[in-house]
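Visitor: I'll drop the sequence and a predicted model, then ask my questions.
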Amino acid sequence: MSNNSPISFTDIARENLRSIIENGSMPEPFVRVGMRGGACGGTYVLGFDQKTEFDDQYLIAEIPVVIDKRQMLFVVGTEIDFDPGANGFYLHKPKTNV
């Protein structure tokens, strides 16, 4: 398990995820962050899942996270937020100059 955080959580996202964990309503042991589809036409994925042999495991703000090693390039720098009005999580990746 790594301590370097490739992603981050806003305070409200962290509070909501901790609540899910503490209430025992997390259906799988990890929060999965990743991409579905390609980098240009892909969409971010956030859900609950098991760890696989392809995953790196992190403990970020006391939240157990897995990220597929093959998707790391696409998700590094992503911030996970929570919108109480929409009652949902969303992922935001700031634009970077490369």
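Guide: Nice, I can see it. Numbering: from 1, shown residues only.
Visitor: make it CA atoms for all contacts and neighbour counts henceforth
Guide: Noted.
Visitor: the closest residue to residue 35 other than its chain neighbours: neighbouring residues, count only.
Guide: Leaving aside its chain neighbours, residue 35 sits nearest to residue 44 (4.5 Å; criterion: Cα to Cα, 6 or more residues apart in numbering). Neighbourhood size, residue 44 [other Cα atoms under 10 Å]: 17.
Visitor: try the one 10 residues further on
Guide: Summarising burial for residue 54: neighbours were counted as other Cα under 10 Å, giving 12.
Visitor: cool, residue 78 as well?
Guide: 19.
Visitor: what is the burial count for the closest residue to it other than its chain neighbours?
Guide: Once flanking residues are discounted, residue 78 sits nearest to residue 93: 4.4 Å by Cα to Cα, 6+ apart. Here the number of neighbours of residue 93 (other Cα under 10 Å) works out to 14.
Visitor: ok, and here's another one to check against it:
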Amino acid sequence: MISLTNKILPLTLTPRAIVQVKAIMEHKLASHQEYGLRIGIKGGGCSGASFLLGFDKAKTGDDTYMHEDIPVIIEKKHLMYLLGLEIDYEDSEEGTGFVFNNPQA
């Protein structure tokens, strides 16, 4: 089981993203209560950073949150890059998937 903080999540998950995350967790991770939604960044350099979204277990150096019954895991050193980020889910002719809207870009 994930140990959670009482902190407020520093980013936004839209209602569409919440529905999709819960559906994935219910269908793929129902028997794995120790997993949560990991949000982070990867890379840097010339092409800049990319946002990460996946399911993982909390590790040392992580902050954990509960948002709409979803355990959310963020590595502490990634927090400043995720402040204000909005994660949405789109299903359109151009594609289907999670979309990151970064106000800092």
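Guide: Looks like it came in fine. In this text the structure is predicted, and so the values were computed from the model without any measurement.
Visitor: in the second structure, what residue corresponds to residue 11 of the first structure?
Guide: Aligned counterpart of residue 11 of the first structure in the second structure: residue 15 (TM-score structural alignment).
Visitor: quickly find the element holding the residue nearest to that match when sequence neighbours are not counted.
Guide: In this structure, residue 15 of the second structure finds its nearest non-sequential neighbour in residue 88, 7.8 Å apart by Cα to Cα, 6+ apart. Per DSSP states H and E: residue 88 of the second structure is located in strand 86-92.
Visitor: against which helices or strands is whatever helix or strand comes next after that strand packed?
Guide: Counting by DSSP H and E, the next helix or strand C-terminal to strand 86-92 of the second structure is strand 95-101. In terms of contacts (3 or more Cα pairs under 8 Å, 6 or more residues apart in numbering; DSSP states H and E), strand 95-101 of the second structure is packed against strand 86-92.
Visitor: packing partners of the strand it packs on?
Guide: strand 12-13, helix 15-28, strand 95-101.
Visitor: winner for burial among these?
Guide: Neighbour counts (mean count of other Cα atoms under 10 Å) averaged over each of these peak at strand 12-13, with a mean of 18.
Visitor: what do we get in the second structure for the residue nearest to residue 78 of the first structure?
Guide: Using TM-score structural alignment, the equivalent of residue 93 of the first structure in the second structure is residue 102.
Visitor: how near is its match to residue 43 of the second structure?
Guide: According to Cα to Cα, to the nearest Å, residue 102 of the second structure stands 16 Å off from residue 43 of the second structure.
Visitor: residue 10 of the second structure now?
Guide: Separation of residue 10 of the second structure from residue 43 of the second structure (Cα to Cα) stands at 21 Å.
Visitor: what do you get for residue 72 of the second structure?
Guide: 21 Å.
Visitor: quick one: which of those two has more around it?
Guide: When neighbours are counted by other Cα under 10 Å, residue 72 comes out ahead of the other of residue 72 of the second structure and residue 43, with 24 against 10.
Visitor: that one touches residue 39, doesn't it?
Guide: Yes - here residue 72 of the second structure reaches residue 39: they are 7.3 Å apart, a contact under Cα atoms under 8 Å.
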